[in-house]
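Engineer: Sharing a sequence plus its predicted fold:
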Amino acid sequence: MKKNITATTFTPIYDELEDRLRVVINYQDIQSRVDFMITRNFILNLIPSAEEFIAKYYGAVDFEISSKIETKDKFTSKTDNVNLELLRTNEELLTEVSFNYDVNSKKTVVTLTSNSIVAKADLDGFMLAQIFQVIKSAIPYIKWGISHHF
C-alpha cells in the first residue's frame, strides 16, 4: 500500500551526483517529507505537458523566469538548506504526474507518484504555474545540453 501525503511545499534542486532533479516535498515536515528524484527524460516530457495543461485551463502563462527567484514574493521563500539536508529522506523515483482540473473550483489536483508514495496538491492556476516555473529553474540546461527556451 502506498503512503499518501498532502504536498504543501515544493523545493527543487539539481543533484549533481545522481544527475537528476530532486524535488523535495514538505522539506520541513519529516513526517510527510518525500524526496522525489526526476530523470532528465521525465522532466523533458513533464515540463511541456504541464505548460500545455496550464495554457489550456488557465490561459497563457509566461514561463520565462530569471535564474534567481525573488524571495520577496509571498508565495516563495528561501529554503533553509540546513533542514533540507539534515532531514533528507530516501529518494523516491518519480514515475507519474497527473493533473485533474475541477471546473467548479477552478483548481487542479496535481498527483506525484512513486512506487511507494503518492503526494497530492490542490492548486490554483497561479500556484500551479509558479511551482513548474521553480522546478524548471532548477534544470541544469548547459549540462543537459538543452536550451533555456525549451
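Structural biologist: That came through fine.

Engineer: alpha carbons only for contacts and neighbour counts from here, please
Structural biologist: Will do.

Engineer: next structured bit after the helix or strand encompassing residue 129?
Structural biologist: If you go by DSSP states H and E, residue 129 is part of helix 125-137. Per DSSP H and E, the first helix or strand lying C-terminal to helix 125-137 is helix 141-144.

Engineer: sorry, back to before: so for the helix holding residue 129, what gets flagged as buried?
Structural biologist: Neighbour counts using 16 or more other C-alpha atoms under 10 Å place 125, 128-137 of helix 125-137 among the buried residues.

Engineer: so how far is residue 83 from residue 45?
Structural biologist: Between residue 45 and residue 83 the distance, using C-alpha to C-alpha, to the nearest Å, works out to 30 Å.

Engineer: Put this next to the previous one:
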Amino acid sequence: MTGVDEVSVVRGGEAVPAAPTAAFSCLGRHLGRSWATRSLAVGGVATVLDILTLLACVKLAGLPTPVGAGLGPQVLRYGAATGSAMLVHAVLVGWLADRVGVLVVLAKLAADVAVFTVGQLRLLRYVVFPRSAPRPRPRPPGFSGGRKET
C-alpha cells in the first residue's frame, strides 16, 4: 500500500474509494496530544464558568455588571498567583537587603528579575505546561529503521 488516498473498499462488486478515516484518526490523536489543544479546552471550560459566575452575580445577586464581570474564576487564579509571587518577592528583597547587605534598590531589581521574569517563565514551563513523556511514533509501512531488508 502506498498511501491513504489509494485505499478502496469493495461494495457491491465495485471498488469505491474509502473515507479518509485513518487520516482523521491520526489528526485527532495528534491534536489530543498537543498542549495547545489542551490549553484551548481548559480555556473553554474556564470561559463557561466565567459566564455562569457573571450571570449568577448580575441576575441572581443583583450586582452591577462590572462587579459581576470581575468576580469570575480568573480573578481567583490571578489573585493567588500574584499574591504568591508578591510574597516570594518581598521575602527575597528583605533577605538580600537585610541579611546579605545588598543595596535595597539593587535587591529589589534582582528580586524582580528572579521572581517575575525567570521564576514566572519556569513556573509556566514546568508546572502549567509540563513536557509530557515522549511517545513512540508509529513507523510508516515499509520502514526498516535504517537497516536494509534482505
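Structural biologist: Sure, I can see it. Note that the structure is a prediction, hence the values are computed from the model and not measured.

Engineer: Got a TM-score for the two of them?
Structural biologist: Both chains were compared after superposition, and using TM-score structural alignment, normalised by the length of structure 1 their TM-score is 0.19; 39 aligned residues with a C-alpha RMSD of 4.1 Å.

Engineer: the more surrounded of residue 45 and residue 83 of structure 1?
Structural biologist: A side-by-side neighbour count of residue 45 of structure 1 and residue 83, using other C-alpha atoms under 10 Å, places residue 83 first with 13 against 10.

Engineer: what about that one, distance to residue 11 of structure 1?
Structural biologist: 12 Å.

Engineer: go on, residue 110 of structure 1?
Structural biologist: Taking C-alpha to C-alpha as the criterion, residue 110 of structure 1 is separated from residue 11 of structure 1 by 15 Å.

Engineer: do the same with residue 91 of structure 1
Structural biologist: Residue 91 of structure 1 sits 14 Å away from residue 11 of structure 1, taking C-alpha to C-alpha as the criterion.

Engineer: quick one on the thing from earlier: elements contacting the helix holding residue 129 of structure 1?
Structural biologist: Packing partners of helix 125-137 of structure 1 (3 or more C-alpha pairs under 8 Å, 6 or more residues apart in numbering; DSSP states H and E): strand 10-15, helix 40-58, strand 107-113.

Engineer: For the ones you listed, give me JSON lines that also has distance to residue 141 of structure 1.
Structural biologist: Supplementary listing: these in JSON lines, determined by distance: least, C-alpha to C-alpha, whole Å:
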{"stretch": "strand 10-15", "distance to residue 141 of structure 1": "11"}
{"stretch": "helix 40-58", "distance to residue 141 of structure 1": "10"}
{"stretch": "strand 107-113", "distance to residue 141 of structure 1": "23"}
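
Engineer: With respect to residue 3 of structure 1, which of those lies nearest?
Structural biologist: Ranking those by proximity to residue 3 of structure 1 (C-alpha to C-alpha) places strand 107-113 first, at 9.9 Å.
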